[in-house]
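**Student:** I'll drop the sequence and a predicted model, then ask my questions.
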Amino acid sequence: MSALSGLAWLPAALAGALALHAVVNARLLRRPSATDFPGPVAVLLPVRDEADRVTPCLRSLLDQRGVPDLSILVLDDGSTDGTASVVRAVAGEDSRVRLLTGAPLPPGWLGKPHACQQLADAADPAATVLVFVDADVVLAPTAVAGAAALLRSAGVGLLSPYPRIVAGSWGERIVQPLLQWSWLTFLPLRAVERSARPSLAAAGGQFLVADRDAYRAAGGHAAVRSSVLEDIALARAVKRAGGRIALADGSGVATCRMYESWSSLVAGYSKSLWASFGAPSGAAAVVGLLLLVYVLPVLLVLAGLLAGSVSVLVAGGVGYACGVLGRVAGAAATGGRWWPDALAQPVSVLAFAWLVRRSYRLRRGGALTWRGRPVVPSGGGARG
């Protein structure tokens, strides 16, 4: 039991160090401020079967202020639910809005990169800033101006202001907070900005702000045409082209409810998690580390109780508390809900591990689809 007592403190030490890193990152987070932006900005909104949720997004875009020269391009990518009609009804006679009909998907392209590239190509040539927004995002009136100004003040080519993730169902509350928590916990934010290494990159495609010249130098979305995680791939492409990227907390100016049911969440994560790690061995290493740091402490608490070992019990309790503290730090920094959700951190990690396993299993079986299109691995003639 003495050997176990010593090893029991390893998860606690790792969880404590990662929680401290999350706290430090939270203090370094950039945030858009309420300020005007004088230059032309093009907001680019790809939609595919979004009739039931594009209205709040588009209305929030029409309410933007602080950008005197704002254009809004919406591309309908083969919707079959009347999305285009909803866009026309909401936009009315507003001359800032232009609705485009997407071209057929060429071989080798995934759907979203193709839609985004068409939008970028159609944007006003005078627009020096391109703002990509998903239909499930709702922006505050100062969001576009503030994010464009932050892009310029940070001196980067690509800015990713992560929205506040809205989670309604229990499944969303278990899994969705891991998005912000993961990069706050594991990524050194200032190193991400300063380092030229493409591997040290992250981005969220829900709300993405690009300097047009940096976007072009990186090859645009054409450079990531077959990437399931096109947002991260674009960030890496910007770095390869000599540009810089930055992450920001956009929770004060943007909200996003990515999924509205457990089944849609499972489908969404299954589609893309395999692409986050590449080889299964990499996924196994990451999942193993997460289980060690965030699930094992709970088992140590139980072991300590059963064996009557106070040292094991305390080590497990401290490890669990540090894991919860890291979740609280992430939620507090990004506008998320921490009580009582953070207490379920071990359950969140177990759910994530299951989703990773499911994603790889479906990929091996060629059964990954999204919005009615097959998802084929990068380099394999992606068509979805």
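**Tutor:** Done, it's in. What you are looking at is a predicted structure, and each value in this text was computed from that prediction instead of being measured. Residues are numbered from 1 along each chain as shown.
**Student:** From now on I want contacts and neighbour counts done on CA atoms only, so please keep to that.
**Tutor:** Noted.
**Student:** Skip the chain neighbours and tell me the closest residue to residue 123.
**Tutor:** residue 42 (6.2 Å; Cα to Cα, 6 or more residues apart in numbering).
**Student:** So the one you found: helix, strand or coil?
**Tutor:** strand (DSSP: H, G, I helix; E, B strand; the rest coil).
**Student:** thought it was touching residue 133?
**Tutor:** No: with contact defined as Cα atoms under 8 Å, residue 42 does not reach residue 133; the gap is 10.7 Å.
**Student:** where exactly do the strands run in the stretch 1-150 of the chain?
**Tutor:** Secondary structure of the stretch 1-150 of the chain (DSSP state E, counting those that start in this stretch): strands at 41-47, 70-76, 97-101, 129-133, 137-139.
**Student:** Which of residue 42 and residue 133 has more residues huddled nearby?
**Tutor:** residue 42 (27 against 24; other Cα atoms under 10 Å).
**Student:** quick one, what contacts residue 247?
**Tutor:** Each residue near residue 247 by Cα atoms under 8 Å, 6 or more residues apart in numbering is listed here: 29, 30, 159, 160, 161, 162, 189, 202, 203.
**Student:** take a look at this one as well, against the first:
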Amino acid sequence: MSLLGYGMVAWLGFKLANLLINLLGFPVLRESREAPARGVSLLIPARNEAHNLEQTLKGFLAQEVDEILVLDDGSSDATPQVVARAALQDPRLRLISGAPKPEGWMGKTWACQQLAEAARGDLLIFTDADVRWKAGGVRALVGAMTRERADLFSIYPRQITPTLPERVLLPLIDDVLMGYLPYPLLKTPFPSAAAANGQVMAFRREAYWACGGHAGVRGEVLEDVRLAQRLKASGGRLRLALGDDLIGVRMYRTYAEIIEGLGKNLIEFHGKSRVGLALSYALHLLGYTLCWPLALLNPLWLAVGGMGLLERFLLGLKTGRPGWEVVLMPLAPILSTPIYLHAWQRNYVWKGRVYSR
């Protein structure tokens, strides 16, 4: 096998080693019988989320929290009407009309900052409008957060993927986490050893303001990761868990939405480097797809392909995905091609707003 082939084996071996560590040690959220906590605020930024809220509001309202705040960030759909109707049935639910976004802020960071300022709870749980909470989800989160004495506890929800593009591409979100960050490293004091998921982030109020809140990451696309880094830098304690059956999410419904959604922040994961983006694409294409025709020339490339399939299998064991999905791994680089091209562009549109990289 060529030097390139050995390099691919080393890269995939590194990911497999991290996956094995996380298979044993990465926490999974479990139901809790502890008494519900008091002073909990559930905070939901929403911009054109009527289609999601019609399905997810029931889960939000099933949680044992003191208040549920939904901030309407200038929606052009029925988002405020959907929330207002539900609020008539539950006094904990309150609709907030967001102020216009100031220059230099991302839409989500501005919405979350306003929510934090309006919240009254000592525990601030930010969650996206498309996240599906089952009854007991907040109790389980708060219980785990208390046991771990965490200042920020972030959840990676289980991906709900009914269509083929979703099945192929969205598990890669968990693959990045589980394949590159061994959980024990998260417990070190180094701010660079941090990860978080903006879909569910629970802060102790004092820790949130101590690290600057969303104002400290106002212009960041990866505001969740940057917040986690700032929290650790300020002396806070960070912990993560997988949502398992209690917290799930269906992020996108069409292939076009996946391209737009994943493409907006892909380059951020590569240090904003287009060279790094190109190398990443080539690496994944070779390691998961082209390895199979190359095996006709050199059977040792079968080892590369086999390692890629094993990676997907181990990831599925941890995240609850069906085993047969391993056969989809070679499709991932092909379907991700438009995502990389979208990430290459200088300007992009997200939820009706134009941003520049």
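**Tutor:** Happy to help now that I have it. For clarity, every value in this text was computed on a predicted model and none was experimentally measured.
**Student:** Just the closest of the contacts of residue 247 of the first structure to residue 107 of the first structure, please.
**Tutor:** Nearest to residue 107 of the first structure out of the contacts of residue 247 of the first structure is residue 203 (Cα to Cα; 25.6 Å).
**Student:** Next, the closest one: secondary structure please.
**Tutor:** Classified using three-state DSSP, residue 203 of the first structure is coil.
**Student:** counterpart of it in the second structure?
**Tutor:** For residue 203 of the first structure, the aligned residue in the second structure is residue 196 (criterion: TM-score structural alignment).
**Student:** Around that match, how many other residues sit close by?
**Tutor:** Neighbours around residue 196 of the second structure, by other Cα under 10 Å: 25.
**Student:** before we move on, back to that, residue 180 of the second structure versus the alignment partner in the second structure of the residue nearest to residue 123 of the first structure, what's the distance?
**Tutor:** Under the alignment (TM-score structural alignment), residue 42 of the first structure pairs with residue 41 of the second structure. Residue 41 of the second structure is 32 Å from residue 180 of the second structure, where distance means Cα to Cα, to the nearest Å.
**Student:** And for residue 294 of the second structure?
**Tutor:** Distance from residue 294 of the second structure to residue 180 of the second structure, by Cα to Cα: 26 Å.
**Student:** again, but for residue 345 of the second structure
**Tutor:** For residue 345 of the second structure, the distance to residue 180 of the second structure - Cα to Cα - is 26 Å.
**Student:** I'd guessed residue 262 of the first structure sits against residue 173; true?
**Tutor:** No: the pair formed by residue 262 of the first structure and residue 173 falls short of the contact definition of Cα under 8 Å, at 10.2 Å.
**Student:** who's more crowded, those two?
**Tutor:** residue 173 (21 against 14).
**Student:** Please name the nearest non-neighbouring residue to the more buried one.
**Tutor:** Per Cα to Cα, 6+ apart, closest to residue 173 of the first structure is residue 167, 5.3 Å.
**Student:** Based on its surroundings, how many neighbours for the aligned partner of the one you found in the second structure?
**Tutor:** Using TM-score structural alignment, the equivalent of residue 167 of the first structure in the second structure is residue 161. Using other Cα under 10 Å, residue 161 of the second structure is surrounded by 19 other residues.
**Student:** residue contacts, residue 161 of the second structure?
**Tutor:** Counting by Cα under 8 Å, 6+ apart, residue 161 of the second structure has contacts 167, 170, 250.
**Student:** neighbours of residue 269 of the second structure, just the number please.
**Tutor:** With other Cα under 10 Å as criterion, residue 269 of the second structure counts 12.
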